[in-house]
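Undergrad: no sequence on this one, just coordinates:
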């Protein structure tokens, strides 16, 4: 990854409290995993910005090297890499994601109700969980 791409990514993750590198946009996700993370963040009331990696090949490849994580989506909170879809889903279900954003000073809109909603939806979608 070139220094200019690294600098661009540093600027992006530093600019927002919560940033999602995804395929597509929050209004029109282009993969199910990106859509799932958008849905979780929205349900939890966590404000976030996003970057459509499909619109920028340098960022799409660069973010994988930057995080040393091979897949998209990738979630960052206050510049810190959190994980991809599965990790974000597990953290949302356990309440860990809300705790992290609160600790980092990015408070969700409505904590308790949103957490109960995510937990209920997770159990409906995963009856064996």
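TA: Perfect, I can see it now. None of the values given here were measured: they were computed from a predicted structure.
Undergrad: Only C-alpha atoms from now on, for both contacts and neighbour counts.
TA: Noted.
Undergrad: Go ahead and flag the most central residue of the protein.
TA: residue 75 (3.1 Å; C-alpha atoms, centre = their mean).
Undergrad: Let me know the distance separating that residue from residue 21.
TA: With the distance defined as C-alpha to C-alpha, to the nearest Å, residue 75 ends up 6 Å from residue 21.
Undergrad: Residue 68 now?
TA: The value you get for residue 68 to residue 21, if C-alpha to C-alpha is used, is 14 Å.
Undergrad: Compare these two and say which one has the larger neighbour count.
TA: Taking neighbours as other C-alpha atoms under 10 Å, residue 68 and residue 21 compare with residue 21 leading, 24 against 10.
Undergrad: List the residues that contact that one.
TA: 50, 51, 52, 53, 72, 73, 74, 75 (C-alpha atoms under 8 Å, 6 or more residues apart in numbering).
Undergrad: export those to CSV and tack on distance to residue 85 and secondary structure?
TA: Formatted as CSV, the contacts of residue 21 follow (distance: C-alpha to C-alpha, whole Å; DSSP: H, G, I helix; E, B strand; the rest coil):
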residue, distance to residue 85, secondary structure
50, 14, strand
51, 15, strand
52, 15, strand
53, 15, helix
72, 8, coil
73, 6, coil
74, 7, strand
75, 8, strand
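Undergrad: another structure for you, compare them:
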């Protein structure tokens, strides 16, 4: 296991809901990351963010870790959920609210 992989593993398990994004929660650096933050805020999630722009190893490593080519990436309870488009679909169907509220109570 590479150093980046073990660091990512620790990050996704550190909190029930973790978003790997470009920028920070208060200052997203791309539209997709901004949309992901807005969705998580709308569902009232308690979450951590990881700014991939601050660490190139994490930026590349997260794509390999999830086998998903784009950022942002959402993890709930250590499991990869998807990017902002999937988050939006899950939000619109009510599935994301259930997933996040279920994990917050676990």
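TA: Arrived safely, thanks for sending. Values in this document were obtained by computation on a predicted structure and should not be read as measured data.
Undergrad: quick revisit: may I ask which of the contacts of residue 21 of structure 1 has the most neighbours?
TA: Neighbour counts for the contacts of residue 21 of structure 1 (other C-alpha under 10 Å) peak at residue 73, which has 31 neighbours.
Undergrad: burial of the closest residue to it other than its chain neighbours, as a residue count?
TA: Excluding the flanking residues, the one nearest residue 73 of structure 1 by C-alpha to C-alpha, 6 or more residues apart in numbering is residue 22, at 4.5 Å. The tally of other residues near residue 22 of structure 1 (other C-alpha under 10 Å) stands at 27.
Undergrad: Tell me the residue in structure 2 aligned with residue 22 of structure 1.
TA: Counting by TM-score structural alignment, residue 22 of structure 1 corresponds to residue 21 in structure 2.
Undergrad: just residue 41 of structure 1 next, same as before
TA: Residue 41 of structure 1 maps onto residue 40 in structure 2 when the alignment is built from TM-score structural alignment.
Undergrad: Average offset of the helix or strand where that match lies relative to structure 1?
TA: Using DSSP states H and E, residue 40 of structure 2 maps to helix 31-42. Here helix 31-42 of structure 2, set against structure 1 after superposition, deviates by a mean of 0.4 Å using mean C-alpha distance after the TM-score superposition for structure 1.
Undergrad: Once you drop chain neighbours, what's closest to residue 71 of structure 2?
TA: Residue 71 of structure 2 sits nearest to residue 21 (C-alpha to C-alpha, 6+ apart), 5.8 Å away.
Undergrad: Any figure for the gap between that neighbour and residue 97 of structure 2?
TA: Distance from residue 21 of structure 2 to residue 97 of structure 2, by C-alpha to C-alpha: 20 Å.
Undergrad: which parts of stretch 50-70 of structure 2 are buried?
TA: Of all the residues in stretch 50-70 of structure 2, those buried under the rule 16 or more other C-alpha atoms under 10 Å are 50, 51, 52, 58, 59, 61, 62, 70.
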